[in-house]
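Asker: sharing a sequence plus its predicted fold:
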Amino acid sequence: MKQNKKIIALTGSISTGKSTVANLIRNKGYEVIDLDKIGHDLLNDKEIIREIESAFNTSFSKKGEFKRSLLSKYVFKSKDRLNILNSITHKRIFEKLNYLINKSQEKIIFVDMPLLIELIDTLDQYEFSYDEIWLVYSSPDTQIKRLMKRDKIKEEEALIKIKSQLSIDEKKKYADKIINNESDLQNLENQVEEFLKNLNK
């Protein structure tokens, strides 16, 4: 708990519907801090770009403009490269997150954090703590179907993307609340409303 604030970490896996739930919570008037957006904004910083390019001794710019897609392709091929990138960016991302939490006037703050469970053992070093984990769940079969439709890809490619993350069933073990996204939007909204109602009791 930070300064009597309740911090709820919202997480999920690819194609489970976490972004949809984050938007539903935001539309109910709650503050939702998006960790991906912080990371995205970080790559507008020329000093950080220089540090990344220096670490890999590689330019990710085209016609003088930094290209995130080139960096993504480069690090996606190697876990070691990804670890190097994370060592540069994670500290700064969490510094910004903690700053936003501390300056907020809200008593309940949601943090939209896709890789929460993957990073759970390292969070202490970034001085980030939370009170609850809310997990947006869809079965692996549903994930595959949604991902194939969303990205217009074949099943094999969808499986590779899903298997590159910790399985959603493994993540369930860490959750305080599970929002089941196997049905329609109305059902999803009803669950979110129920959890929010209990949160304010």
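Answerer: All right, it came through fine.
Asker: alpha carbons only for contacts and neighbour counts from here, please
Answerer: Will do.
Asker: where do the helices of the protein begin and end?
Answerer: 18-27, 35-42, 46-56, 68-76, 79-103, 116-119, 140-151, 155-163, 168-172, 185-199 (DSSP state H).
Asker: next, the angle helix 46-56 makes with the longest one.
Answerer: Orientation of helix 79-103 against helix 46-56 (axes from the mean of the first three to the mean of the last three CA atoms, to 10 degrees) gives an angle of 160 degrees.
Asker: likewise for the last one?
Answerer: For helix 185-199 against helix 46-56, the angle by the same axes, to 10 degrees is 110 degrees.
Asker: now tabulate the helices of the chain in TSV and tack on distance to Ser129.
Answerer: As requested, those are arranged in TSV below (distance: least, CA to CA, whole Å):
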stretch	distance to Ser129
helix 18-27	19
helix 35-42	14
helix 46-56	25
helix 68-76	28
helix 79-103	9
helix 116-119	11
helix 140-151	29
helix 155-163	27
helix 168-172	18
helix 185-199	18
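Asker: put this beside the first:
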Amino acid sequence: MSKVYGLTGGIAAGKSTVLDLFRQDGCVVYDADQVAREIVKRGTVGLKQIVNEFGEDVLLSDGELNRTKLGSIVFGNKKQLEKLTNITAPLIRKQILHTIKQARESNDKEIVIFEIQLLFEANYQIYFDGIISIYVPEEIQLERLMERDRISEEDAMNKINAQMPIEQKRDLADFVIDNSGNINILKTEIYNLTKKL
């Protein structure tokens, strides 16, 4: 039976890098963003529901979802975003829980890491053997986000403030990875943590 851990952290905390390093250390990794993309692929129930709600305009000529078009409809419009979330959130949750169940029931004694940005916010912590949170001080988070997204300090702070505070995620976690140093420090930290899991 595999052990399954949830991974979370604030925006620009380095989740993709951390997930890659866990993969390199032999862990099986999953990403909720990937699940979110899969549940709206052509031919899925999710995409059909989105088209029913928002119209054929949200489709590309090949029948796939036009993310740019859908984004322009929902972002900045709370009501429309809520409609989209009401379609996608249950489908994402169902797929994540199915994947966790499959991992637990497999005969492999693997360590499975599942990255979920809104892990605590969506109450996923109850499904895992433990929660790992990636932590960086807010000033580093701000700097990295401005650089990554090429946005102003004000826009970056708005994105950071839209989420649960990174300190709160750190305090709620069973394990904390400090990603404020360089990549070699991070590699060592993840290697040591993997040995403990």
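Answerer: Yep, it's here. Here the structure is a predicted model, which means the values were calculated and not measured.
Asker: and the helices of the first structure: which comes nearest Lys5 of the first structure?
Answerer: With CA to CA, the closest approach to Lys5 of the first structure among the helices of the first structure belongs to helix 79-103: 8.5 Å.
Asker: same for that closest one, what does it pack against?
Answerer: Where contact means 3 or more CA pairs under 8 Å, 6 or more residues apart in numbering; DSSP states H and E, helix 79-103 of the first structure is packed against helix 35-42, helix 46-56, helix 68-76.
Asker: tell me the centre residue of the first structure?
Answerer: For the first structure, Pro114 is the residue whose C-alpha lies nearest the centre (CA atoms, centre = their mean; 2.2 Å).
Asker: coming back round to it: turn the helices of the first structure into CSV, including mean neighbour count and distance to Lys6 of the first structure.
Answerer: Supplementary listing: the helices of the first structure in CSV, determined by neighbours: other CA atoms under 10 Å; distance: least, CA to CA, whole Å:
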stretch, mean neighbour count, distance to Lys6 of the first structure
helix 18-27, 18, 15
helix 35-42, 14, 17
helix 46-56, 14, 31
helix 68-76, 13, 33
helix 79-103, 15, 10
helix 116-119, 16, 17
helix 140-151, 16, 30
helix 155-163, 14, 31
helix 168-172, 16, 21
helix 185-199, 13, 10
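Asker: closest one to Glu132 of the first structure among these?
Answerer: Go through the helices of the first structure one by one with CA to CA and the one that ends up closest to Glu132 of the first structure is helix 185-199, at 10.6 Å.
Asker: list of residues touching that closest one?
Answerer: Helix 185-199 of the first structure is contacted from outside by Val21, Leu24, Ile25, Ile179, Asn180, Asn181, using CA atoms under 8 Å, 6 or more residues apart in numbering.
Asker: contacting residues around the alignment partner in the second structure of Ser54 of the first structure?
Answerer: If you follow Ser54 of the first structure across to the second structure using TM-score structural alignment, you land on Asn52. For Asn52 of the second structure, the contact set (CA under 8 Å, 6+ apart) is empty.
Asker: and what of Glu53 of the first structure?
Answerer: Ser59, Phe60.
Asker: now with 6 Å?
Answerer: Applying CA atoms under 6 Å, 6 or more residues apart in numbering to Glu53 of the first structure gives the contacts Ser59.
Asker: ok, now how distant is the aligned partner of Ile183 of the second structure in the first structure from Lys197 of the first structure?
Answerer: Following TM-score structural alignment, the counterpart assigned to Ile183 of the second structure within the first structure is Leu185. Counting by CA to CA, to the nearest Å, the gap between Leu185 of the first structure and Lys197 of the first structure amounts to 18 Å.
Asker: swap in Asp169 of the first structure?
Answerer: Relative to Lys197 of the first structure, and taking CA to CA, Asp169 of the first structure is found at 26 Å.
Asker: ok, now Lys5 of the first structure?
Answerer: Lys5 of the first structure is 17 Å from Lys197 of the first structure, where distance means CA to CA.
Asker: that older thread, so which of the helices of the first structure comes closest to Phe110 of the first structure?
Answerer: Using CA to CA, the helices of the first structure put helix 18-27 closest to Phe110 of the first structure, at 8.4 Å.
Asker: now do the same end-to-end measure for stretch 175-191 of the first structure.
Answerer: 15 Å.
Asker: so what's the residue of the second structure positioned farthest from its centre up against?
Answerer: In the second structure, the residue that sits farthest from the middle, by CA atoms, centre = their mean, is Ser61; the gap is 28.6 Å. Contacts for Ser61 of the second structure were tallied using CA under 6 Å, 6+ apart; there are none.
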